[in-house]
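**Q** next comes the sequence, and after it the predicted model I'd like to discuss.
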Amino acid sequence: MTSPATSTRTSRGPGFALGRFLSNNGALAGLVVLAVALSILSPSFLSTRNLLNVGVQAAVVAVLAFGVTFVIVAGGIDLSVGSVAALSGMVGAWLATTAGLPGVVALLLGLATGAAAGLVNGLLVSFGRLPAFIATLAMLSIARGLTLVVSQGSPVATPDVISALGANLGPYLPVPLLVMLLFFVIASVVLNRTYTGRAMYAIGGNEEAARLSGINVRGQQLAIYALSGLFAAVAGMLLAGRLSSAGPQAANGYELDAIAAVVIGGASLSGGVGRASGTLIGALVLAVLRNGLNLLGVSPFWQQVVIGVVIALAVLLDTLRRRGR
């Protein structure tokens, strides 16, 4: 006679294991399938130079997205990261080039600008009780406007310390790729090894329950949005370094790519679910998709359509997965 445990193991065979793996690692499976398909369609896709280029293209969005991951896991949203990245890069470049401050000091003040913008978002959400969508949408406009005010609508050259962030260490080691990996590790540690990381999951899962369990929800929200702003500032420095100038329209629309990377990576927009590794894979999916479409000669207009479809499918799969649970 078959025991219930044996019956359960039998019914949960290889098919169940495969389904569970794909449910938990759908973005990784999609990235592998996409890479295989593009390597067949375009022989140059797997070249070392092109793969490094994909990594560099993913770096800015990935660092932005790591910060957004914190906010989304905590049940919020941050629409301001693209504008905050542009403002931080502009402040760093302007302080060094126009105000004459040492490059390192200008870089640190640029990073502090991003953290301060995130802190304002946190104040509006936690103490002002504004919906995160409205608070960060307002910051999107404020930060972009301040970028235009500081720059007077013109690009500003970056100092050597910022330009170095877009350079290479040797012929095959781009600095943006190293920065992306460093901040992946930092984001993983914050999410998995710190009190603030555990608080993010608790707040995103059930804010009231988190408050009743003794978590200082308002204080943690301040920290979460400040971290998002700081990561956005780093991304802004990376972008300015790659271009050797800070532009008033830099990172325009990048907030949507960052949110898309988080969602494609398996995070839930309802909060409580998300991983730094998933976000990294999501950013790589977007970069590989754009790179592959460019190699195949697809019009940029159609590229936007394809990426929009991918984002919609990712959100749809997340909704179906939550319903299944």
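**A** Cool, got the structure.
**Q** okay, CA-based contacts and neighbour counts for the rest of this
**A** Fine.
**Q** which residues in the stretch 51-200 of the chain form strands?
**A** 156-157 (DSSP state E, counting those that start in this stretch).
**Q** the helices in it, which residues?
**A** 81-97, 103-126, 132-151, 160-163, 175-193, 195-205 (DSSP state H, counting those that start in this stretch).
**Q** and those helices, which is most packed in?
**A** helix 81-97 (a mean of 30; mean count of other CA atoms under 10 Å).
**Q** in JSON lines, list the helices of the stretch 51-200 of the chain along with distance to residue 317.
**A** Formatted as JSON lines, the helices of the stretch 51-200 of the chain follow (distance: least, CA to CA, whole Å):
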{"stretch": "helix 81-97", "distance to residue 317": "25"}
{"stretch": "helix 103-126", "distance to residue 317": "29"}
{"stretch": "helix 132-151", "distance to residue 317": "23"}
{"stretch": "helix 160-163", "distance to residue 317": "39"}
{"stretch": "helix 175-193", "distance to residue 317": "23"}
{"stretch": "helix 195-205", "distance to residue 317": "19"}
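**Q** nearest to residue 301, of those?
**A** Of all the helices of the stretch 51-200 of the chain, helix 81-97 sits nearest to residue 301, with 21.1 Å by CA to CA.
**Q** could you say what helices and strands that closest one packs with?
**A** On a contact count with 3 or more CA pairs under 8 Å, 6 or more residues apart in numbering; DSSP states H and E, helix 81-97 meets helix 48-73, helix 103-126, helix 132-151, strand 156-157, helix 217-243, strand 245-246, helix 254-264.
**Q** this is the comparison structure:
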Amino acid sequence: MSDHFSFDSTLQQQSIPETDEIEGLLRTYRPTPGQSLYEQVATNTWMKSKANKRYGTNFHLSGFIKKINLRWALGLIATLLMVVMFMAFTPQGRSFAQAISRYFQINPSDHATEVLSLTPMPTNDPGYPYNLYTLDAAQAEALAGFEVKELTGLPEGWVFNGSSYNPDLQQVKLFYSLPSANSTPSQRVEAIYLYVSQQKGAFEDFNWGECPTGTIFKVQVNNWLAELSDGSVWVTYTEPTPGVTREWTCERADPGATMVLRWEETTLKYQISVDQFFADESVILGQSDLIDLAENMQ
């Protein structure tokens, strides 16, 4: 008998279980993982092994996570700073910021109900031109430093609305009016506007001297020589050309609808102007009426 050992012969002598026998053994004994496997899983050894291969044996998972969080935080801060600088220092950024801000504005609803009152809201502003004449005659006189004359003998219905003071011209201006028949305290409608100016400064230069005869009238106010224009009078001129004298043109319209009377007494200059485009014939002022008002000022 030979002592030579044969592996093939040994395998042939061993009995290999069938599949059914293996399944029966597993059902009978129900094998479970050992305690060491649970400990290995609990300590995440497979993650450490993988990280050690990539980052080295000195790798620590908690430190790695902290480094990742720090990188994310620094990157986010840098991004925010760039966005803020873009919006603050570039036209495109400011436009973009304004467009974004519109989404955060609260707009009233299209279906909101608006309550309207039929009663006019009270106001202290009388409106133009009344809000330009807020002084009485005594207040204007105190500012001007000279005696201010007022109109007397106005027909019934005329109203004194107030006065103003212009320090540049040292001028006091009184404002009178004749309300229309359909005028109300809340809705004033004037038929005639009349202004009386008294000043130390020079008259406005109308260039009346260029107007033909019959446009500007020379009249007398008490003992003073005066000028009276009847109608809307304005003077224009052509631009001068070499060798050609400037040509003045005087035009006149709406006689009777507007008039200006002005004169000078020693150191003061006076002017009365009236606008009555919409007045009835029965209340309209004529040239003689204007001169009478001037002569009876006190």
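**A** Here it is on my side, so go on. No experiment lies behind these values; they were computed from the predicted model shown.
**Q** could I get the TM-score for this pair?
**A** After superposition, the two chains reach a TM-score (TM-score structural alignment, normalised by the length of the second structure) of 0.18; 112 aligned residues with a CA RMSD of 7.5 Å.
**Q** related to what we said a few turns ago, relative to residue 15 of the first structure, which of the helices and strands packed on helix 81-97 of the first structure is closest?
**A** helix 254-264 (23.4 Å).
**Q** now that closest one against helix 217-243, angle please.
**A** 120 degrees (axes from the mean of the first three to the mean of the last three CA atoms, to 10 degrees).
**Q** quick one, helix 254-264 of the first structure and helix 48-73 angle?
**A** Going by the same axes, to 10 degrees, helix 254-264 of the first structure makes 80 degrees with helix 48-73.
**Q** what sits up against helix 254-264 of the first structure?
**A** 27, 61-62, 64-66, 68-69, 78-82, 269, 274, 278-283, 285-286, 311, 314-315 (CA atoms under 8 Å, 6 or more residues apart in numbering).
**Q** just how off-centre is that helix within its chain?
**A** Distance, stretch centre to chain centre, for helix 254-264 of the first structure: 6 Å (CA atoms, centre = their mean, to the nearest Å).
**Q** which other helices and strands contact the helix or strand where residue 320 of the first structure lies?
**A** Taking DSSP states H and E as the criterion, residue 320 of the first structure maps to helix 300-324. Under the contact definition 3+ CA pairs under 8 Å, 6+ apart, helix 300-324 of the first structure sits against helix 254-264, helix 276-295.
**Q** for it, buried residues please.
**A** 307, 310-311, 314-315, 317-318 (16 or more other CA atoms under 10 Å).
**Q** quick check, nearest of these to residue 211 of the first structure?
**A** Using CA to CA, those come closest to residue 211 of the first structure at residue 318, 26.5 Å.
**Q** quick one: the closest one and residue 23 of the first structure, what's the gap?
**A** 9 Å (CA to CA, to the nearest Å).
**Q** next: residue 5 of the first structure.
**A** For residue 5 of the first structure relative to residue 23 of the first structure (CA to CA), the value is 24 Å.
**Q** neighbour count: these two, which is higher?
**A** Taking other CA atoms under 10 Å, residue 5 of the first structure and residue 23 do not tie; residue 23 has more neighbours (15 against 9).
**Q** check contacts around the closest residue to residue 91 of the first structure other than its chain neighbours.
**A** Nearest residue to residue 91 of the first structure, sequence neighbours excluded (CA to CA, 6 or more residues apart in numbering): residue 110, at 5.3 Å. Taking CA under 8 Å, 6+ apart, we find residue 110 of the first structure in contact with 87-92, 233.
**Q** which of those sits closest to residue 36 of the first structure?
**A** residue 233 (34.1 Å).
**Q** quick one: contacts for residue 80 of the second structure?
**A** Counted by CA under 8 Å, 6+ apart, residue 80 of the second structure has zero contacts.
**Q** immediately after the helix or strand hosting it, which helix or strand?
**A** Assigned by DSSP H and E, residue 80 of the second structure belongs to helix 61-89. Later in the chain than helix 61-89 of the second structure, the nearest helix or strand by DSSP H and E is helix 91-102.
**Q** appreciated, that's everything.
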